[in-house]
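*Asks:* predicted model follows, preceded by the sequence.
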Amino acid sequence: MSPGRAAALALGLGALQAFAFAPWSLPALQIACVAGLALLLGRAATPRQGAALGLAFGFGWLAHGVWWLYISMHSHGGMPGALAAAAVAALSAALSLYLAGAMALAVRLRSGRVGRDVPVFAALWLLAELARALIFTGFPWAASGYAHLEGPGAALAPWVGVYGIGAWAAALGALLAAVLRGGARLRHGLAAALLGLAPLALPQDFTRPAGTLRVALLQTAVPQGEKFSPALQPAVLQWLMARLADSPADLVVAPETALPLLPQDLPPGLWAALSEAFAPGGPAGGKAALLGLPLTRLEADGRLAYTNSVAGFSAALPPASGPLPPGAAEPAPPYRYDKHHLVPFGEFIPPGFRWFVDLMRMPLGDFGRGPIVAPSLAVAGQRIGPNICYEDLFGEELAARYVGRGDAPTVLVNLSNLAWFDGSRALDQHREISRMRSLELQRPMLRATNTGATVALDHRGRLLDALPHGERGVLQVQVEGREGLTPYTRWAGRWGLAPLAGLAGLTVLALGAWRRPRRG
C-alpha cells in the first residue's frame, strides 16, 4: 500500500472513531479503529510515514468529533462560513500534531517484539492525549477514554481516570493488531482477551452514602441569538424567579448565565427581591439556590475584572460583606464561585489572537479566574461543589478540591450553556464527560443547562433522570451525597496528571529507547 493510500485510510479510521463517542457510545469501535491504525503503522517504513498516519488519524478523529465548533463561530459569532470551517480544520490539525509525533516515535522505536511494542504504543498514545489535555490550557474534548463509559473500561475510571482508560484501550488495540497480523502466538490472543476483560474484576465503591438532597434543576431553553434580547429577558427572569421561589427542593440550580447581566444591570429591584427571598424568614422557606451570571471582582492590582460566576443564596449564609467593585449598585451574593478554567477565545484571548476574535462579533474579553480550589456550599447536610461548563473536562482539577479539605463536595453541580451549538452532539458529549467525572470521583453530578443536557447522575455515572433537549422545564430529583475518596481522587488531587505522564515516559524509555535493538 502506498503511503498516500495508507494516510487516507488512517483519516477514514479517525473519522470513524468519532462514532464511538456519544450519542452512539460504541467502545468496541474505538478499539477497532486504534487496531486499524496500529496495523497501518506496522507497514510504515519510516518515522515520517508514522507521523503522517498519526496526523491523518488525529485530524479525522477531531474534525469529525468537534465540527460543532463551526456553529458557534459561524451561526452565532458571525464569522464567514469558509473561515469558520477553516478554523475548525486548523484547530483539528494543530491538536493532531501530538499524535503525529507519538506515532513517529512508535515507528522509530518498534522492535518487532509484541511484549515491548504494545506497551510502548500505549504509552506514546497516553503522552499524546496528555499533551492535548495540558498544553496551552488544554482541549481534551473527545479524549479516547470517553468512548468507554459502557463496557469493561468504565471500571478503570476510579483507578486511573479517563486518560488511563484511553491507554488501556490503545494497548488492547495494538495487541489485537499484532494478533491480526498473524505473527503473534496464541498466548498473545489470550493476552488480548485477558486485557480486555481484566477491568471487570475492579468495580467497587470507594465512597459511602452521606445522606440525600432534593434538587430542582432548571432548563431555561433560551436560544443563544435571543439571550440578550431586551424583549425576551423580562419573561425569562420572571420564570426563573418563580421557579427559584416555589420549588419544594432543598436546592434549586439555574444554568450558566441564566441571568445574562451584571446585578446592577438587571431590572430594578430584581436582585433585591432575589436576596430577600432567600433571607431568613423569606418566601424561599430555607431552601438554597445557585444561579449563573457574570460578576465583577477587584484584582490585587486594582483592576476590575469580569468573571463567569455562580451566585449562591441561602438563609443559612451570612450576608456578604466587604467593599463592592466600582459601579456595583447591589450587594454581593452570600456565596460566590468564579470559574477557574477558562475557555480559550471564549473567555480569554491568547496572546496574538485578538485579530481572530475581532472576526467574530461576540462580546468576548479576558475574564478573571477564580481559585482552583473553591469552598463548597453547605445545603441540608450536603456540600455542593459547583463547576461551570467546560471545567468538568478537567477531572484532576475537580479532584484537587478533595485533598486535605474538610469541606470537600459530597455533590458536584455543573452549570452550562451549550446553546452556542444548537442541539448538536456536543450536548450528548458533554453529558458523557460529566458521567466520567462521576465515575472517577464517585460523586453524583447534577447538570443544569440552558438547552441541554440537563441531567442527574449518581456516583456510578448512572442516569437518574433528564429533561428533553431544548425544552423549558424543571427536573426534580433526589440524589445521594457521598463521602470518601477513590484512588484516582487521591493521586490526581495531589499531583494532577504527572503520575500518568511519568509512567508513560518511563515505559517509553525502558522498553523503547534503552532496549531498542541495534539496526544495520
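*Replies:* Ah, there it is. Residues are numbered from 1 along each chain as shown.
*Asks:* every contact and neighbour count from this point should use C-alpha atoms.
*Replies:* Fine.
*Asks:* now for the residue nearest to Gly461 when sequence neighbours are not counted, how many residues are close by?
*Replies:* Of all residues not flanking Gly461 in the chain, Arg435 sits nearest, at 4.6 Å (CA to CA, 6 or more residues apart in numbering). Look at Arg435: counted by other CA atoms under 10 Å, it has 27 neighbours.
*Asks:* same check on Pro267?
*Replies:* 12.
*Asks:* do the same with the one 3 residues further on
*Replies:* By other CA under 10 Å, the residues close to Leu270 number 16.
*Asks:* and it, what is it in contact with?
*Replies:* Contacts of Leu270 were listed using CA atoms under 8 Å, 6 or more residues apart in numbering, and none were found.
*Asks:* ok, second structure coming up, stack it against the first:
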Amino acid sequence: MSLGGLFALLCIEIDGCSGDRRARYGALIAAAYGLGLFLAGVSWVYVSLSVFGGMPAAVAGLATVLFCLVLAVFPALAGALFVGFAVVGWWRRGLLFASLWMLAECLRAWAFTGFPWLAAGYSQTPPSPLAGYAALLGVHGVSFVSALLGTLIFEVGRRCLSTEPCSTRGWLHRFPALPLLAGAAILVTGDRLRDLRWTEVAGEPLSVALLQGNVAQEMKWRPERFFDSLRTYYRLAQEHPAQLTVLPETALPAFLDQVPAEYLDALQKLALRQHGDLLLGIAVADGKQYFNSALSLGASGQQHYNKVHLVPFGEFVPPGFAWFMAMANIPMSNFTAGSPGQPPLRLAGQRVGVNICYEDVFGEEIITALPAATLLINISNVAWFGDSLAPAQHLQIARMRALETGRMMLRATNTGMTAIVDVDGRVLSSLPPFSRGALVGEVRGHTGATPYVRWGHWPAIVGTLLLIALLGRHRAMPRKQVLVQRETK
C-alpha cells in the first residue's frame, strides 16, 4: 500500500512538472520515502552501536542517520528514473514503477557487499497470497509483484474518486474494472501458486532440539561468565535429547582452541549417547586467520562450515574505517571470510545447508548449497540488537528463504527468535524471545529444486530490463511542449 502512495506522488510530478525538473523532484520524493522507511526499519543499528557497542550516543545516532541516507539513494534512483522516463498510460506507468523499484532493491542487495534488508517482498510472507511467487521469482520478484499491486490499488482509487467528465476520456478510463481485475488476477495466481509443491520429502522424520541460551550480550564475552555459558548449553543439550541438536552462533564465547578439551569431549559423548549430531557456533583460529564457524560433533564425525558473507563493521573493518571502529567495543570484528561453495554438512542422515546470522539475508547465496542440501539451518546471535525490530525481521527473512527453496529452515538463536519454519514459510513453532530453553520438534528433509533455486534472480532481472526497454518508447511529452501545442491550436 505504501508503494502505491509513493507511485501516486511520483505520477503527480510527471503530470505537473516540466521535463527539466521532473527527475530531480522524483528523486527527492523517493529519497524522503526511503529515508523514512530505513530510519524506522533499521533503527536497531543505533542499538548495536550505542547500547552494546559502547559508542557515544551522538556518534551512534549520526552514524545511523548517515547509513539510512546512503540506503535512501537506491529508492531515489528509482524515483528519478521513473519520473524522468515519464511514460504515458496507467498500466505502463505501473509496470515501469514496479520494474525500477525491483532493480533498485537488487542494486542495494549487491552494492558495498549488499544490504537487502526491508525489501518489499519480505512483507509478503504467509498468509499473503503473493507468497506463492517466491518459489518462482525470489524475494525481488515478489517485490515487483507487490509494487505493481500497489499501483493498481492506486489506479482503482483514482478512478473511483475521479470527477472528470466521461466525455473527455471515455468510460474505459473512468471505470475501475480493468485495474481491479488485474489486481485480482495477481492475487488469485499467487494463491494458486502457493498450492504447488516444488520439492519432495526425503528420508524419515528427524527430531531436533534448537537451544536458546539467552546469554545477555553485555555479559557474554566477560571471562568470568565463560564457564556459565558452557554449563548452560551442556545442560540444555542433556535435558532435551534429539537426533540433531543445534546451538546458536558463537554459543561458546571463545576460540575453539581456548575451549577445554574435556568439555568438547563431553559434548561429543553426549551426542553419541543420543545417537545423533550436535552443531554449535564458535570462532576458529587458523594461523593468523579467524573464522566465524559452525562445528559439528557426534555420530557423523567432526565437520565445519566457515561463514562466507561477513557483516561490515561487525565482522570485518572496511578499508578506511578503522577510526570509526576504534570508537566501538565490538569483540571479534576482524574475521576472515570462508571459501564460497562449501558443501552441505552430513548430519543426522540429512545434507544440511548451514548459514550463519546475516548470510540468510542473501537468497542468491543460500541457493549455492542447493539442490544438494535437504535442510537449511541458520545459527544467529541477534542479542546485539536488543528488544528491537531486528529479531522479528530476521525471522521473516528466514521464512522467505524457506519459500524460495522449498526447504525447512531451522533457526537457533541466542536470545530469539528461535524457530522451525516449514517449506511453505509458516512458523511451526518458536521460543519466546529473551527466554532460556530448547525448541524441540520433528522436521523432514526435502529434495528437488524450485525455479528460483535453478535460476536465481535472473529471470526477474532480465524480464524487468526488457520491460523497461519496451516501456521507455512511450514517454510523455514535456509539459512545456504540451502547453505550446495547446496555444497554437
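*Replies:* Perfect, I can see it now. The structure displayed is predicted, hence computed values, not measured ones.
*Asks:* what separation do you get for whatever residue of the second structure lines up with Gly77 of the first structure and Trp101 of the second structure?
*Replies:* In the second structure, the residue paired with Gly77 of the first structure according to TM-score structural alignment is Gly53. From Gly53 of the second structure over to Trp101 of the second structure the distance is 34 Å, taken as CA to CA, to the nearest Å.
*Asks:* the aligned partner of Arg231 of the second structure in the first structure sits in which helix or strand?
*Replies:* Using TM-score structural alignment, the equivalent of Arg231 of the second structure in the first structure is Gln238. Assigned by DSSP states H and E, Gln238 of the first structure falls within helix 233-246.
*Asks:* just give me the mean distance for the helix or strand just after that helix relative to the second structure.
*Replies:* Under the assignment DSSP H and E, the closest C-terminal helix or strand after helix 233-246 of the first structure is strand 251-253. Superposing on the second structure and averaging over aligned pairs (mean CA distance after the TM-score superposition for the first structure), strand 251-253 of the first structure comes out at 0.5 Å.
*Asks:* what about Met360 of the first structure, how many neighbours?
*Replies:* Neighbours of Met360 of the first structure under the rule other CA under 10 Å: 18.
*Asks:* aligned to it, what sits in the second structure?
*Replies:* Mapped onto the second structure by TM-score structural alignment, Met360 of the first structure lines up with Ala328.
*Asks:* show me what contacts that match?
*Replies:* Ala328 of the second structure neighbours (CA under 8 Å, 6+ apart): 49, 53-55.
*Asks:* just the buried ones from those residues?
*Replies:* Burial by neighbour count, judged by 16 or more other CA atoms under 10 Å, picks out 49, 53, 55 from those.
*Asks:* nearest to Leu161 of the second structure, of the residues you listed?
*Replies:* For those, the closest approach to Leu161 of the second structure (CA to CA) belongs to Leu49, at 47.3 Å.
*Asks:* so how far is Ala322 of the second structure from that closest one?
*Replies:* Distance of Leu49 of the second structure to Ala322 of the second structure, computed by CA to CA: 15 Å.
*Asks:* isn't Leu237 of the first structure right next to Pro260, touching?
*Replies:* No - with contact defined as CA atoms under 8 Å, Leu237 of the first structure does not reach Pro260; the gap is 9.9 Å.
*Asks:* same question for the biggest strand by length in the second structure: list its buried residues.
*Replies:* The longest strand of the second structure (DSSP state E) is strand 200-212. The neighbour-count check on strand 200-212 of the second structure (16+ other CA under 10 Å) flags 206-212 as buried.
*Asks:* would you turn the residues you listed into CSV with distance to Gly363 of the second structure?
*Replies:* Conversion of those to CSV gives the following (distance: CA to CA, whole Å):
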residue, distance to Gly363 of the second structure
Leu206, 25
Ser207, 26
Val208, 24
Ala209, 25
Leu210, 23
Leu211, 25
Gln212, 25
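*Asks:* just those residues now: which is nearest Thr413 of the second structure?
*Replies:* Using CA to CA, these come closest to Thr413 of the second structure at Gln212, 5.7 Å.
*Asks:* what lines up with the closest one in the first structure?
*Replies:* In the first structure, Gln212 of the second structure lands on Gln219 (TM-score structural alignment).
*Asks:* from Gly505 of the first structure, how far out is that match?
*Replies:* Counting by CA to CA - Gln219 of the first structure and Gly505 of the first structure are separated by 44 Å.
*Asks:* likewise for Ala122 of the first structure?
*Replies:* Ala122 of the first structure is 11 Å from Gly505 of the first structure, where distance means CA to CA.
*Asks:* and those two? Which one has more around it.
*Replies:* Set Ala122 of the first structure next to Gly505 and count neighbours by other CA under 10 Å: Ala122 wins out with 27 against 16.
*Asks:* corresponding residue for the more buried one in the second structure?
*Replies:* In the second structure, Ala122 of the first structure lands on Ala98 (TM-score structural alignment).
*Asks:* hang on, the earlier thing: can I assume the match of Gly77 of the first structure is in contact with Ile330?
*Replies:* Yes - using CA under 8 Å, Gly53 of the second structure is in contact with Ile330, at 5.6 Å.
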